[in-house]
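A.B. asks: I need the structure of the sequence given here:
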Amino acid sequence: MGTLYYGAQDTPIHIEDRALAHLKVVIATKLRRNESFTLSWRHSEDEPRGRSTIWLHPSIPLMFVFDEPEPPGLNREWIEKLAHSANTSGGILLVDDLLDPETGSEPAAGG
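C.D. replies: From the prediction side, this is the model:
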C-alpha cells in the first residue's frame, strides 16, 4: 500500500502501489504543465464512511511513497483514462470505474 502526502496535512492518503504509480505519472504531467485539478477517493473500510477531495496545485508540496522498491509496469490505457478524468470538471475520481473491483488496481483488459 503506497502513500500520498499532500501539503502540510499530517494525514497520509493510502493508495495501492500500482494505482499510485499510475496516478504519479498523470499528476506529475499535469503539475509540470502548471495545471491544477482535483483528486477524489472513497474512504477505506477502516476510516469513517465518506469520501475526500484534494485540490492539486503546482505550488503545494507532494510526496509519493511506495512500499515496493521496484516500480510496477505501467498500463498506457489506464494512464490515459486517469488523464482524461483529470481534464474534466470533476477531476480524477479514484473509484471502481478506474480501479478493478477485484484487485483494487489495474482495470481489466479492454476496460
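
A.B. asks: please count neighbours and contacts with C-alpha atoms only from this point.
C.D. replies: Noted.

A.B. asks: ok, which stretches of the chain are strands?
C.D. replies: 2-6, 13-15, 37-42, 51-56, 62-65, 92-94 (DSSP state E).

A.B. asks: which of those strands sits most buried?
C.D. replies: strand 92-94 (a mean of 20; mean count of other Cα atoms under 10 Å).

A.B. asks: tell me what that strand is packed against?
C.D. replies: strand 37-42, helix 76-86 (3 or more Cα pairs under 8 Å, 6 or more residues apart in numbering; DSSP states H and E).

A.B. asks: please give me the structure for this one as well, since I'd like to look at both together:
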Amino acid sequence: MGRFIYGAGGDSVEVDDRTLAHLRIVVMNKLRRGEPFMYDTKLGDGIGRRSFWLHPSVPLQFHFSGGRAPRINRAWLDEMMKAASGPNGLTVMPEPPDPADIGSPEE
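C.D. replies: Predicted coordinates:
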C-alpha cells in the first residue's frame, strides 16, 4: 500500500500502488494544465471518506511501497480524467479491462 500525501502538514490516505500510479498521472496532467479539481476517496471499510481540493499551490506526494512501476491501463486513465473534469470531481472507480490485454496470449 502506498500513500497519497496532501499539503505541508502531511495529511495522507492509503492507496494501493497500482491505483496510486494512475492517480499520479491524472493529478499531474490536470495540475500541469492549471485545472484544480476535487479528489474524493473512501477510507477503508465503512469508516468514511475524505475530499481533497487539488490545486497547483498545494504540495502533494505520492509514496509507493513497491519498487516497480505498474503497467498503466489507458482505459482507466481516460475514465479517471473524465471524472476529474466532471462536476463531482475524481472518485477512483474499479479498473476496467485494459484494451491492450484483449486478445493477447496469456503468459
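
A.B. asks: what TM-score do the two superposed chains give?
C.D. replies: After superposition, the two chains reach a TM-score (TM-score structural alignment, normalised by the length of structure 2) of 0.85; 99 aligned residues with a Cα RMSD of 1.5 Å.

A.B. asks: how big is the offset of the longest helix seen in structure 2 relative to structure 1?
C.D. replies: Scanning structure 2 for the longest helix, with DSSP state H as the assignment, gives helix 17-32. Overlaying structure 1 shows helix 17-32 of structure 2 at a mean distance of 0.4 Å from the equivalent residues (mean Cα distance after the TM-score superposition for structure 1).

A.B. asks: got the contact list for that helix?
C.D. replies: Contacting residues not belonging to helix 17-32 of structure 2 are listed as 1-4, 36-37, 54-56, 62, 64-66, 69-70, 72-73, 76-77, 80-81, 84, 92 [Cα atoms under 8 Å, 6 or more residues apart in numbering].

A.B. asks: same thing but at 7 Å, please
C.D. replies: 1-2, 36, 55-56, 62, 64-65, 70, 72, 77, 80-81 (Cα atoms under 7 Å, 6 or more residues apart in numbering).

A.B. asks: let's have the residues you listed in CSV, adding distance to E14 of structure 2.
C.D. replies: Converted to CSV, those look like this (distance: Cα to Cα, whole Å):
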residue, distance to E14 of structure 2
M1, 6
G2, 6
P36, 22
H55, 20
P56, 21
F62, 10
F64, 10
S65, 10
P70, 17
I72, 19
L77, 19
M80, 18
M81, 21
